[in-house]
Every structure is written in C-alpha cells, then in structure tokens.
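Peer 1: Here is the input, now give the coordinates:
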Amino acid sequence: MDTDVISAAIDFGLQKLSFTEIKINQRKVVESFLAGKDVFFCSPTGSGKSLTFEIAPFVFKYLQKNDMCIVLVISPLTSLMRTQTQALNRKGIKAPNKSSLGDVKEGKIDIIFSSPESLIGHERKLLLDLAKKNFIKTVFVDEAHCIKKFGLPDKKKKKLAYRPCYGRLDEIRSLVGGHVPVVALTATATEETKAVIKKQLCMDNCSEIMVNPDKKNVTYWVHNLPSDDICTNFRWLVNLLRGYKQATSRMIIFFRQIKHMADVYEYLETSLKHDAYIDFKEGGPNDNRNRLFDMFHMKTDDDVKDFICTSYMNPNGNIRVVLCSTSFSMGLDVKGVDTVIHYGPANDVDDYVQESGRAGREPSQQCNAILLTYKRCLGSQNIFPSMKEYVKSKTCRRAFILNIFKTIVEHAHIPHFCCDICRLSCKCACSCEDECVCTNTCNQVLPKINTAIMSNEDNDDSDDNDDNDITELDDMFSSDSDSDVLESSTRKPQVIYSSDDEMF
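Peer 2: Below is the predicted model:
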C-alpha cells in the first residue's frame, strides 16, 4: 500500500480523534494491521497503546471509502470497558452500550468493547453476523497478558483456568475469519508470556513491536517490615494523610489478600475519623465523594468505581490513596500517581512491572515503586521464584527486572534514582579525587513517603521472609482475584453490561 495513502489515512484518523501526531511505534502497529499482518505490541503503561485501536476504524473508513468499519476490542474488565466507552463517546466516537445494540448489527458503530466470555457466549451469533457482512476489520486483545495469567490451567498445581475463555480466543479468530488481523496489546511480556500469547492467538507470522520496559523515572524500593500486624504496618499512612490531607502524594496500594485491604480500609476510617474527609461536614453527607481514600475491587459499587476512575483521571482529584486489587493496574488512564506500593509481592515480575507502571506516566515526574514485605509474605505457593529473588536481591533491582525481560539498562541512571540498592553506593556529593573520605556521599533527600514508612521499621536484620518459616495463610487464589472479599468490605454486586461476569 502506498505510504502517502497510509499517511493520509492516519492524518484523517488523528483529526477525528483531535490528535496532532502519532508516535513511531504506534504508526508501525497501524501500518502492520493495514497490511493484513497480526501484531504483537508490547509497550509500557501510559505509552499510548490505546491509540492504535481508537484510530483503526477511521483509517479503514478512509481507505475503503466505507462507513461500515468496526474494530473489536477484547478487554478483561467491565470497569475498564465502561471508562473507555464513555471517553470515546465524549470524543464523538461510536462505542456501544446496551441501548445501541441495534446500531451494532447495522455496522453503525466504530469500536465494540467486549469480554472473552461474552464473545464466546451470548454474543457469538452477533459476531458471526458482523463477520459475514465484512464489518469487522481488526481484533485487538487489550491486556493480552491475561491470556497466560487467567486462560490456562496450571497442570503442576492441578488448578483449572480462572477464566477459561481467555484460553479460547482462537475461536474468536475463527469466527471473524482468518483474513482479519489480530493485535495483541500489553505493557509487559517476558519471552515465555509472549510465546504463550502468540500461540493462543495463532499469531504464526506477526509483526513484533517491543518497547524497552524500563521506566527511567521510577525508583524501585523494598522495605522489610518487622511486623505482620496490619495496623502497625500502616500507621505511617494514617500519619501521612492526617498531616498532608489533600496535599498527600497520590498513591496506589496493591494488596494480594482482600482481607488485608479491608483491614487497612477499616483502620484508616477508625483512626482518621474526621480527618479522613476533605471539608468534613458535621451534618453530612461525608462519603467517597470527599474521602481521601477508597477501595477498588470486585464488590465495589459501579458508581464508586466510576468516581475513583474519574478522580484518578483528574490530577487534582480528591482521592489521594486507592487500596486495590490487580484490576486497577489495567488500562485506566490514571494521572499524577507518583507512588505505587505493593503490600506483599506480586505473583511474578510480569505482574509487578505491570502494576508498578501505574506510577510515572509523565516522564518528567520522579516516582517510586515500593514493595513492602512482612513476615511470611513469601510463603504463598503462587509466588514465582523470580519474584522471591527480586525481593531478596542485593544487586540493582532495575537490572534484575530488565534481565527478566531480556533487556539491558540503556542509559546510566543516577544511583539514588535507580533503586534502594544503588542508592547505597551513590557518590553524587563526593568530590574526592582519590580515596573517598566523605561522611555523606549522596545529597539526595529520601522521599517523604519512604521516610514515613521507615519510621515504622525497626533495625532487626533477621530474615523475616524465610520461606521455611511458613504458617497457613489466608491465601488468595492463584490469580490474585477478589474471590474472598470479606463481608465487611462488600458493597452491592457489580452490574454488568458487556460481560457475563465481573472477574476481579
């Protein structure tokens, strides 16, 4: 296809989206699927992967001189689909909800968001009808790492797949026709993950566009907490919210156990009382709309989820801290987050990089990815050996992560901005020509969030995370879901319009 024609089609799409330019890698994706090729696109959180499917219907309309051009986006979460649909509708892009299914059948829609369960289930006939009419031009699998994470059984542990339809996406490929290109989008993918995704999507000869996962503006830290008492371990957060209130640095805290999330939420409410709210009103109402923190998990009300998402898409939103499950790591356009905290390690390095990538969406913003470990937190059988090695590593954490992804550090980092290990060897304040005699070799002030957390720590150097010292945990199931949400943290069930089940 002529490059000038492709450029004109892309310019047409950018104009429709009110954008002025497209990045090189985004353009490569568009050029590949226009050539009928499958694409594997791996690029860090916040790098603009969604533009590739937002622009797709318009480049096809321009090239084919036909308005009946639909792009199918397979997504894991209804909250994500709902947020994306609302954002696109505000731009004048036709993305359906329940009331517009008639338009879908007639091809009068630009983008369809749906889950694997819906497409393989009750939307199967609709998909076939659209394919027969040649309306579907490209299939995008957003958050494609979910294929490996949720779609396949664990034969070693004799566990069934959590979302088996994610392991059946090849059926969707057969439904829409082999001529329709498939684009897999993900922020992280090891060689193993990439191989699984390509195999499950039957992407035998695809274009691979891989972007270095190194987020240079994120500093990696591990803090070993001496206690397993949830109140003791989060006393620093109470002090931080009480002291800084709405000026508290915006942060996301991921939990591996829903019980821990509920306990911290209750502890914050009980401890902060009136200080939990902005402009507390004696007569009320005081709720999530003026509270400094909230929870995001499967049982969270739709309206609360929407409010959290809206607040976090606004750099000046009221909510400063979100306690969440892994679902908040996927696709949402969160802004102004300068700290991502994990209470306990992620299952694997893939997940950890995906989730910590919520920080530092603005390259000029120096951010922190902090992993808090507590007694016996490495005891879960669901944690991969590589993640345990990361926690215990005595060498550069950034280099450890990038080695997992077969990538090297492209540019030297200032040691105190790299990780807690490299910070120890930083000599940015040293001017000695020969042997260093400085009492202080680094002049970088410790971030206030780290200072607050470290105020909870004692100097006990014992190995609190010894794998051999394991007691029975309230173990989350293998995919870090919200399956065991406590009654105390339950709000009304999720109402779903584009998926059979809310999975997270």
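
Peer 1: CA only for contacts and neighbour counts going forward, please
Peer 2: Noted.

Peer 1: In a helix, Ser99, correct?
Peer 2: Yes. Using DSSP: H, G, I helix; E, B strand; the rest coil, the assignment for Ser99 is a helix.

Peer 1: Excluding residues flanking it in the chain, which one is nearest Met330?
Peer 2: The shortest distance from Met330 to any non-neighbouring residue, by C-alpha to C-alpha, 6 or more residues apart in numbering, is to Glu143 (6.9 Å).

Peer 1: Now do the contacts for the one you found.
Peer 2: 75-76, 184-187, 330-331 (C-alpha atoms under 8 Å, 6 or more residues apart in numbering).

Peer 1: at 7 Å instead, please
Peer 2: 75, 185-186, 330 (C-alpha atoms under 7 Å, 6 or more residues apart in numbering).

Peer 1: Among the residues you listed, which ones are in strands?
Peer 2: 185-186 (DSSP state E).

Peer 1: need the contacts of Glu143 in JSON lines with distance to Lys158 and neighbour count, can you?
Peer 2: Output for these, formatted as JSON lines (distance: C-alpha to C-alpha, whole Å; neighbours: other C-alpha atoms under 10 Å):
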{"residue": "Ser75", "distance to Lys158": "27", "neighbour count": "23"}
{"residue": "Leu185", "distance to Lys158": "29", "neighbour count": "23"}
{"residue": "Thr186", "distance to Lys158": "27", "neighbour count": "23"}
{"residue": "Met330", "distance to Lys158": "27", "neighbour count": "21"}
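
Peer 1: Sequence B follows; please return its structure for comparison with A:
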Amino acid sequence: MKMLVSLSSSIYQSKMASYEKVVQLFKVELKDKQKEILDSILGKRHTLAVLPTGYGKSLPYQMFVPAMRERLGEREETPKVVVCCPLVALMEDQVNRLNGVAGLRVEYKGNSAEGDERIKAGDVDIIFASPEALVGDPQWRSYIQKLNVGLLVIDEFHTIATWGGDETDEEEVVFRRWFRHVGEFRTLHPSATVLALSATCTTKIKNRVMKVMCLKSSDINFVSVSPDKPNIKLCVKKIDHDIASAMYWLVSAGNSSILPKILIYCKSIADVANVFHYLHSELDNKSQIEMFHSETPSEKKKFIIEQLSRSDSEVKIIVATSALGMGIDIACCHSVILYGPPTSIVDFVQELGRVGRDGQPSSAIILYSSQHKRRVDKDVRQFLDSKDCRRRNLLSHFLEELTNCIQNDSHVCCDICEVKCNCGRCEKTELETLLEINECVECEDVVEDSDTDTDLYYNEDELSDDGFYASLDDMGI
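Peer 2: You can find the predicted model right below:
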C-alpha cells in the first residue's frame, strides 16, 4: 500500500513539475478548467469544451506540444497539433501570439509559400488550416496524412452546425460545405485525440457536432463554464430604419466628449458601409473610426486588430461584420452595439461576449428596427420581445448544465431588471449614459409594435455578410 501511495505521489510530482515548466514558457497561470482540458488531451481523451469568450480556450492545445515534449523526452517524436479554424483573421492572431513562445513552431496554411513548405516537411508543431484545406483539398489531405498528428482541434466548433448547415440541407445551399465533413479528418489520423472548442453550444449543436465527428457521449469528456457574462448588461432599443436617427446620439457624444472604445456589429457589409460613412462624415475626428469586414484589405485588418489589442488606441469606434472578433483578443473594450441583432442566438452570444473580457462593467446595446426583426430566428425574436429578465431568456436556449448558475435578477442584469430594481444605487455604464437607455423599456411599452410573426425573408444582397455569405478568397481558402 505504501508503495502505491509513493508511486502515485511520484507521478503527481512529475506531472506538476511538467506543468510548471510549460506555464513558465507561456508566462501564464492556468485556470482550473484549462488544467482539466490539458489533462484530458494529454491523457488521450476526446474533449468537448464550452468556455466563455475571453476565458482562454486555446491555451490547453497551445501547451500540448511542450507538455508532450516534457513527458516523452528524446524517446519519441512529439506529435503535432492540427487546428481546424474557420477564419484567417483568427489564424493570424493565434500564429502571431505563438511565434513569441520559445521552441514552438507555428504556421497556418496559406500564410506564405515558405510556410506551406515547412508544414509539408513536418517542420511545424501547430498547424492551422481551414476545413476546405484539411478535407476539401486532396493534395493537402495527402500532405497532412503523412504527419504524426496527435491532436485534432476543432476551433469554434459551433460553425459545423451554423456554417455547415443542418444535415437535411443540400450542400449547394450551405455557406461552407466542408464544415460538415470535418469528421473525415479522423479517418486520416484515427488515433489522434479530438478537442472541440467553442463559447456557445446548444443541445442541437452538441448533437450535430458529435455526429459529424463520429463521437459517442461515452467517448467525450465534457468541460464547460456557463456562457453567462454577468458583467455585461443587456439593453435593447427599437429604432427607426434610417441610420441617422439610430446613430445621431453617437455623433453628439463623439463631438463633445471622450468616447469609450465601441464595437458596432452589423449584419451585412452594406450596413457596415452605411453606418461607417454616416459616422465618418459627421464626426469631427475622422481617425476615431474604422470599419472591418471580409473585403477589408489585409494591411488595414492588421492595423485594426493591433489597435484593438491596445488600451491606448486612438481608434474608438470599429464598425464591423462578424468577421471581426471570433477568438481575437479585444482589450479594454466595454461597449458593443449590435445594429440589427444576429440571425441566431449562437451568433448573438458570440458578439455580446467580445467586450468586457477583463470582467469590468460593460454593456451591450441591441438596436433593431421592424425590418431587422423579420430577418432573425424565433429565439432572437423572443429575446427582443421579452418582458422579463433578458439574460434568463438568452441563456434558456443553452445546455442545462451551462445555465443553472444564473444569479438573481438585478439592475446590472438588463434594462428590464433595472426598471424593476428598487435598490437606489443603479449606476450606468458609459454607453448607457450616452444613449440614456433607461427610457428604452418604458418607450417600448407605449409604442405599438407592428412586427408580426410572418415568415422570415432574406435579401441576399443585404446579407452578403461574413457570418453567412463571406468571401472565401478573403479567408484564404
């Protein structure tokens, strides 16, 4: 018995020593869930992890290679990590971060001819690539099949369902059909461990992803943290359809005071252009505003992402489609405006979670018109029409195990809870102060809502957006 205890203690000490070396390499402290994920994948256990935006979902797979080197030493070749990634902007951000880690060789397919050759030669530890390259390109399939791959990461796995479409959809109508075939990669490396990561996961998406990846519930270690971001107050305001009446208050604020950093998400490139040009023409300081979408030149994208990572950025307003933000670190930003809510609840939570990553009080203001409302799904419309706590309504659509820790309603929860709050200590965020959002709910109670539950309709020109109709060339695919 003493021998078993001694052996167990030795293994534990060895494991902790390995952790310490890897943590020192990355200069971070691992959170409990990050440790759980790293332990799981090092133990060759397939893992599905749902962690909030800004939590650090990527860190476990980034640590996989150096942790395996510590375990294997010189005995065996360290297995490689292949990350199936949906957007080039996300790949660039991850590669730029990891290039500063000593001894770690990182590249993404399509970055450069030299980088592609290093991947083919097996000289890269962590390889980022799109589903179109991993399973849709026969040549690249053959190159990667020859490599010693120990871990397959599906980053932002919800895109399997949202971009790959439902299994009943015809391939010709889905946004990016190769997302529904990512599971084929497992036939190339059947012994590789699967790690699927996302900030959002409904029951439907979980079932879809597990089916695509050919996984059973018994095969999966499910690691989760509630998607609730209690520091982000949810506010809704109905607006007229014209941009001037929806955004005049932002112009007044920008021309009279110091603006906080604000992200404005739009549903289409057309909306981004219209909102940007209105604000740019009205704001005195033109350098305060930029726009970001799939057709934005690469150098401009890099500039904006760099500005977003700085707390002292001179750029204060970024008008963007969903191409901006998925997995990108956005520093010191506590204000987001959704000009027209995303089509689905999953995209909704993704965009809301791109602010307040430091835990500081933040606000998300959803501006919507009758036309916007007709183009969203039933769940989003229920959120907009909610007469009770918006946070509870939003989280009710997610897995039960993710939503059972919602706190009691309070004024910091949403605009509806604030109206019902009698604490006398309510404080508004910077963005709320600018918009005077406290009048929102009372106004909506008075104004007759002409919206109906008629069938949704879509104008493809208006929705040629990175969320569903993005340019594949721009993504590097």
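
Peer 1: what residue of structure 2 takes the place of the residue nearest to Met330 of structure 1?
Peer 2: Aligned by TM-score structural alignment, Glu143 of structure 1 pairs with Glu156 of structure 2.

Peer 1: cool, and Ile24 of structure 1?
Peer 2: For Ile24 of structure 1, the residue aligned by TM-score structural alignment is Asp32.

Peer 1: Could you find the closest non-adjacent residue to the residue most central in space within structure 1?
Peer 2: Geometric centre of structure 1, nearest residue: Ser329, 2.3 Å, by C-alpha atoms, centre = their mean. The shortest distance from Ser329 of structure 1 to any non-neighbouring residue, by C-alpha to C-alpha, 6+ apart, is to Glu355 (5.0 Å).

Peer 1: aligned partner of that neighbour in structure 2?
Peer 2: Counting by TM-score structural alignment, Glu355 of structure 1 lines up with Glu351 in structure 2.

Peer 1: Contacts for stretch 449-468 of structure 1, please.
Peer 2: Here stretch 449-468 of structure 1 makes contact (C-alpha under 7 Å, 6+ apart) with 225-226, 233, 236, 375-379.

Peer 1: chain center to it, what's the gap?
Peer 2: 27 Å (C-alpha atoms, centre = their mean, to the nearest Å).

Peer 1: again, but for stretch 356-371 of structure 1
Peer 2: 12 Å.

Peer 1: Would you map the strands across the stretch 151-300 of structure 2?
Peer 2: 193-198, 220-224, 232-238, 262-266, 289-292 (DSSP state E, counting those that start in this stretch).

Peer 1: These: which one's closest to Glu92 of structure 2?
Peer 2: strand 289-292 (15.3 Å; C-alpha to C-alpha).

Peer 1: what's the mean distance for that closest one versus structure 1?
Peer 2: On superposition with structure 1, the mean distance recorded for strand 289-292 of structure 2 (mean C-alpha distance after the TM-score superposition for structure 1) is 1.1 Å.

Peer 1: Give the aligned range of that strand in structure 1.
Peer 2: Counting by TM-score structural alignment, strand 289-292 of structure 2 lines up with residues 293-296 of structure 1.

Peer 1: Can you give me the neighbour number for His158 of structure 2?
Peer 2: When neighbours are counted by other C-alpha atoms under 10 Å, His158 of structure 2 registers 24.

Peer 1: ok, now Arg176 of structure 2?
Peer 2: Arg176 of structure 2 has 22 nearby residues by other C-alpha under 10 Å.

Peer 1: wait, it sits on Gly164?
Peer 2: Yes. Shown here, Arg176 of structure 2 and Gly164 form a contact pair, counting by C-alpha atoms under 7 Å, at 5.5 Å.

Peer 1: Cheers, nothing more for now.
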